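Colleague: need coordinates for the following:
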Amino acid sequence: MFTASAKMPGENNKEYSYRVIKEAIMTLKLKPGQSISEIELAEALQISRTPIREVMAKLREEHLVEVKPQVGTNISKINPLLIEEAAFVRVTLEREVFKYSCESFPEVELLELKKNVEMQELLIGKKGMERQFHDLDKQFHFTIFRGNNKENAWAAISRLSTHYNRIRLLSEMEHTFEDAILQHKNMIRIIENNKVEEVEAAIKQHIIEPIKLWEDLYNPGSLYADYFEYSYRPVVS
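Modeller: Got it, this is the predicted structure:
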């Protein structure tokens, strides 16, 4: 099914299974639409079915698994409505937090952003680094929120972005992420030089424009067409 990572110190079986199964879904090791069973998951993780059953209920609430009576349990296909909702929330909140950053931003967090981008640049030209970039990308944006004492706002975005982040990872696997790194560097420049008037254009370039690349992924002829709940055209403003 998938290779599970080892338990982290202090993790109980429920915490472990939730972390590992959700990570497998978010990194597409468990593919959208794929059939899964509690028995197989318990065997893969070498734990009993009880915590797996509890985790399945939690993942169902997060729209990551679907339980169909008399059919079975599947990984949820990527839902366009959830993608568009997450994109709307992310654009709205990131725009405002970005503006705050131009007014005041801790030097230590600015240094953290620069270190993060340096690590991103080390991935350029290397195959199979999309997931590593994806993790660094999320950490980059979280650092901006943390620098403005808005960690809970980022947590809210993350909760809404499970379907959004899966299609983003697909896009990063099919297209280069070098443009995103350049955009991150530009965001640092904007913050460092208090260029609040450039925030709107930067957000549009970094969050809204990449959505246009997704059309190749969800078109009927795409290799990934079956990953989606149905073909759709995302809202891009």
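
Colleague: from now on I want contacts and neighbour counts done on CA atoms only, so please keep to that.
Modeller: Will do.

Colleague: how many other residues sit next to E174?
Modeller: 14 (other CA atoms under 10 Å).

Colleague: with R19 instead?
Modeller: Neighbours of R19 under the rule other CA under 10 Å: 16.

Colleague: one more, for comparison:
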Amino acid sequence: MNNILRCGAIVMVGMLAMGAAQAQSGGIQGRWKVRSITSTTFSLDGKEKLKGPFAETPGEMYLTFAARSYVVEESGKRTTYAMRKSGTGYVLTRKAEEGAITIRLSRIRRTGNALRFTSTRYDAPRRERYVVQWVCEAAPGTEKPRAGLQGTRWQLVEIAYSDDKVVKPSENDVMTLEFLAEGRVGGRAAINRFTGGCTIGADRSLRFGPIASTRAAVPEGSIADTYLRELGTATSYLLRDGMLYLQLPLDTGVMKFRKLTQ
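Modeller: Prediction:
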């Protein structure tokens, strides 16, 4: 059942992926809470039902869709997946200890604040096919695209990469980001100041640049160079629960910021 659940988590991500096509018209952007999962195991060729259907009601499981990023949250763990379009559906992939995981998404349907979709995962060694039906509802706490950015200031908490590497500034190594007048940003990278352009799309897409910074020598161990480099590559954003998340390209990582009130 753990395999089914993991498959489902990926699927959730995929569901959002699938929703990418619908998102431009107000489809499934945002954060979703999983209300129920119904899983069935078939033989690999699909001719024989081996187990199920089994219905589950997960605890705290969420899926977040922002532009081209897909994040699954379960039991305090955040996982990002890569997604590509395939025919009329989407394919989700992620590297795991047991090998690459591939999940296909289909039958996505949104009605008001409810979202339903189906995920399918194939397990060749076991000669089994896992089919999961998901029922989700819109989760509170997600701001609308572009809302609340202009005039806000943020401080970097960490940069979490998809290979589980996490980079955090020390207490005295402060990295900030401020959204100024329309199309401009500024901030601090350790003892240096920077400014630059910023383009924000209605689909939560985001582009910085060019970014200009002062060139004072930073203390040994500072992550200032890494911060500015990754900031310049960010592709999308998400506002949730007072935090700002910037997605790095190709699902390679996420920059997490906390909001500054002064």
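
Colleague: what's the TM-score for these two chains?
Modeller: Overlay of the two chains. TM-score (TM-score structural alignment, normalised by the length of the first structure): 0.24; 107 aligned residues with a CA RMSD of 6.4 Å.

Colleague: pull up the distance across stretch 176-189 of the second structure, start to finish.
Modeller: Across its full length, stretch 176-189 of the second structure reaches 7 Å between end residues, using CA to CA, to the nearest Å.

Colleague: where is the longest helix in the second structure?
Modeller: Counting residues, the longest helix in the second structure under DSSP state H turns out to be helix 2-23.

Colleague: which other residues reach that helix?
Modeller: 27-29, 37, 39, 63-65, 67-72, 80-81, 83, 85, 89-92, 103-106, 108, 117-121, 130, 132, 134, 203 (CA atoms under 8 Å, 6 or more residues apart in numbering).

Colleague: how much space between the residue lying closest to T199 of the second structure once chain neighbours are set aside and A96 of the second structure?
Modeller: Excluding the flanking residues, the one nearest T199 of the second structure by CA to CA, 6 or more residues apart in numbering is R207, at 5.2 Å. Separation of R207 of the second structure from A96 of the second structure (CA to CA) stands at 30 Å.

Colleague: quick one: the helices in the first structure?
Modeller: With DSSP H, the ranges of helices along the first structure come out as 13-26, 38-45, 49-61, 80-103, 107-121, 130-147, 151-160, 162-174, 178-192, 199-203, 215-218.

Colleague: dump those helices into JSON lines; add distance to V67 of the first structure as well.
Modeller: Output for those, formatted as JSON lines (distance: least, CA to CA, whole Å):
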{"stretch": "helix 13-26", "distance to V67 of the first structure": "15"}
{"stretch": "helix 38-45", "distance to V67 of the first structure": "11"}
{"stretch": "helix 49-61", "distance to V67 of the first structure": "8"}
{"stretch": "helix 80-103", "distance to V67 of the first structure": "18"}
{"stretch": "helix 107-121", "distance to V67 of the first structure": "38"}
{"stretch": "helix 130-147", "distance to V67 of the first structure": "28"}
{"stretch": "helix 151-160", "distance to V67 of the first structure": "20"}
{"stretch": "helix 162-174", "distance to V67 of the first structure": "17"}
{"stretch": "helix 178-192", "distance to V67 of the first structure": "36"}
{"stretch": "helix 199-203", "distance to V67 of the first structure": "37"}
{"stretch": "helix 215-218", "distance to V67 of the first structure": "24"}
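
Colleague: all strands for the stretch 151-262 of the second structure, in order.
Modeller: Along the stretch 151-262 of the second structure, counting by DSSP state E, counting those that start in this stretch, strands occupy 153-161, 166-167, 176-179, 184-189, 192-200, 206-213, 236-240, 243-247, 253-260.

Colleague: thanks a lot, see you next time.
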